[in-house]
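Novice: Fold the following, please.
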Amino acid sequence: MPHQYIVPNIWCQGNAEEVGRFYSEVLPDTTSEVAARYPETGLLDFQQDFAGLPLMVTVTVRDFRLSLINAGQEFAPNPAISFFLMFGPVGFGGPEGAREALDRVWAGLADGGEVLMPLQQYPFSERYGWVQDRFGVSWQLGLFDEDGADPPFVMPALLFGGPAQNRAVEARAKYAAVFGDDFEAGDAFPYGEQTGPATPDALMYSEFRIKGVPFTAMDSGVEQDFSFTSGVSLEVHCADQAEIDRLWEGLSAAPEAEQCGWLADEFGVSWQIVPANMGELMEHPGAFERMLQMKKIVIDEL
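Specialist: Presented below is the predicted three-dimensional model:
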């Protein structure tokens, strides 16, 4: 499997294995496996109940990787970062196959969950719906019917609402500046007129890529009482300390949020800036305890 530069991490409240099994049953071509476990010793007081239990579960949806972080009750995902699933005829054996797959996945995700936008026809899509599953993770499902095109199946979707309202254009510019040549701007469609809290210049929909990883970004067209949290974070796999230092300096905007490689940017989006070989480094004796004392990860000290 090709290296994935940015891996979305979903905060799970002690049930990461259960969540992973659920996704492997509901999503097409999906597997889950325990990728790391908590050590038996050296844990902080609030982590003692997790000794020896899974720390991270890797979920692979087709070729796209998600990580489930097994932790406590501190955070939970919300619709500020959802996952857009694009069902196209190329990837699902034709238009009928794509529609059947979409409806099947929708039924699984909606079972025990909450429908945020009903599955139906909209001006922008023949068939689309937005659902929050039983574990609080949000998914947008859309039918893509452009002949010959094969869009990415999974795209993390950033929704700028609440305190981040109308900042999607600014965020795209910021990420372009921070990631430089690794940032590729895609289509961007403004609302064109005042739509709820969204100004005419705010983004109704946009796409971009960071080192090949696809994202969508939009400003909310309705008032929202939530915004970005650590419930879903974006883990960047850096080649070396110089890249860690550069991204940390460019993104971190909340010193109080800096811990164990985590940071929050000026829009509230949580990032984890880590070495690409973090799993290997964490096998060093005492590395977990040393990491707990860090804000920015310093490779030579692990």
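Novice: Going by C-alpha atoms from here, please, whenever you check contacts or count neighbours.
Specialist: Fine.
Novice: quick one: the strands in the stretch 101-250 of the chain?
Specialist: 114-122, 125-132, 138-143, 154-160, 183-190, 203-210, 213-219, 232-238 (DSSP state E, counting those that start in this stretch).
Novice: With mean neighbour count and distance to residue 172 added, can I get the ones you listed in a markdown table?
Specialist: Below are the strands of the stretch 101-250 of the chain laid out as a markdown table (neighbours: other C-alpha atoms under 10 Å; distance: least, C-alpha to C-alpha, whole Å):
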| stretch | mean neighbour count | distance to residue 172 |
| --- | --- | --- |
| strand 114-122 | 14 | 25 |
| strand 125-132 | 20 | 23 |
| strand 138-143 | 24 | 21 |
| strand 154-160 | 25 | 11 |
| strand 183-190 | 15 | 8 |
| strand 203-210 | 20 | 8 |
| strand 213-219 | 22 | 8 |
| strand 232-238 | 22 | 15 |
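Novice: Second input sequence below; structure requested for side-by-side comparison:
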Amino acid sequence: MNNSIYPCLTIKGKIAEAADFYLDTFGDGGITSSNPIVITLKLSGQQFMLLNDGPSSTPNPSISFMVLSENEQDTEAYYLKLINGGSVLMPLDTYPWSSKYAWVQDKFGISWQLYTGGKNDMNQKFCPTLMFTGPKAGKAEEAVHFYSNLFPENGIQGILKYSEGEDNTNYVKHAQFKIKNFVTMAMDSSAEHGFGFVDAISLVVNCKDQAEIDKYWDGLIANGGHEVACGWLVDKYGISWQIVPDKLGEWMTNPGKFQHVMGALMKMKKLIYTELENA
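Specialist: The predicted model follows:
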């Protein structure tokens, strides 16, 4: 699987340890590139970026990763490894929606929802799940439509509202949608969690040309989003994105090009494809 959208996790000072930990926990993967700033790895064919520096925030459960397993044994094995040094947000148990489920936060602060279920039409094991809380509670359905309208290869696969007595019945209990063929999930929660979206977890969008960069950049900062720096932005819901050329990783791993690309990139907010390519 070569999704053009993938998560970036800020794990300061511990990216090598984290990469080894995730490979040991989930198996079926490997490191695809490594330097002191960034490690990229694949888990079950999906790309993850681990960032050693940058955002000052730390990860929290507002963005978690649903991990889909077909059998309870895998779910339990993931659980036992992830809670080593981590914490339990929902204990491993049988729930109405899954025969074996847990929500945990690992020792690096990354949250995982471990779900056991049958095969479905998704060729994706890890799905980022966006939890809209605090002043953003109730915005999940709007956000699902917003992202689906902006990105191609999209589709809203389901929006389930809370039942009476669970939460606000206008709020989303679970939504599933695709953007650029990348399955993402969303939910609302009116509970007082004490956290919201932060830039410690961002979504990276690889773009084939400047037109794509412009489209996603301008679309995501519209109506209340804002530019940050070096290809980073925050959208109107508070979610952080990196809108980057699809060849940025290739340029950054080229020893003869790295310093020139970094020098050009550090001066930009929205990235200029040709300037980085020719740096």
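Novice: export the strands of the stretch 101-250 of structure 1 to a markdown table and tack on distance to residue 167 of structure 1?
Specialist: Converted to a markdown table, the strands of the stretch 101-250 of structure 1 look like this (distance: least, C-alpha to C-alpha, whole Å):
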| stretch | distance to residue 167 of structure 1 |
| --- | --- |
| strand 114-122 | 22 |
| strand 125-132 | 22 |
| strand 138-143 | 21 |
| strand 154-160 | 6 |
| strand 183-190 | 12 |
| strand 203-210 | 9 |
| strand 213-219 | 7 |
| strand 232-238 | 18 |
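Novice: These: which one's closest to residue 63 of structure 1?
Specialist: strand 154-160 (9.0 Å; C-alpha to C-alpha).
Novice: so where is that closest one in structure 2?
Specialist: Aligned by TM-score structural alignment, strand 154-160 of structure 1 corresponds to residues 126-132 of structure 2.
Novice: which other residues reach stretch 59-75 of structure 1?
Specialist: Residues from elsewhere that reach stretch 59-75 of structure 1, judged by C-alpha atoms under 8 Å, 6 or more residues apart in numbering: 1, 4, 7-16, 19-20, 23-24, 27-33, 50, 54-58, 153-154, 229-231.
Novice: Could you identify the buried members of those residues?
Specialist: Neighbour-count burial (16 or more other C-alpha atoms under 10 Å) applied to these gives 4, 7-16, 19-20, 23-24, 27-28, 30-33, 50, 54-58, 153-154, 229-231.
Novice: what's the neighbour count on residue 99 of structure 1?
Specialist: 19 (other C-alpha atoms under 10 Å).
Novice: Surely it touches residue 87?
Specialist: Yes - contact criterion C-alpha atoms under 8 Å: residue 99 of structure 1 and residue 87 qualify, at 7.3 Å.
Novice: Quick check: neighbours shared by the two?
Specialist: residue 143.
Novice: With structure 1 overlaid, how far apart is the match of strand 154-160 of structure 1 on average?
Specialist: Superposing on structure 1 and averaging over aligned pairs (mean C-alpha distance after the TM-score superposition for structure 1), stretch 126-132 of structure 2 comes out at 0.9 Å.
Novice: how close does residue 281 of structure 1 sit to residue 190 of structure 1?
Specialist: 44 Å (C-alpha to C-alpha, to the nearest Å).
Novice: OK, contacts around residue 239 of structure 1?
Specialist: Contacts of residue 239 of structure 1 (C-alpha under 8 Å, 6+ apart): 275, 276.
Novice: again, but for residue 158 of structure 2
Specialist: 174, 175, 176, 177.
Novice: ok, now with 7 Å
Specialist: Contact analysis of residue 158 of structure 2 by C-alpha atoms under 7 Å, 6 or more residues apart in numbering lists 175, 176.
Novice: Equivalent analysis for residue 193 of structure 1, please.
Specialist: 199, 200.
Novice: Alright, I will stop here.
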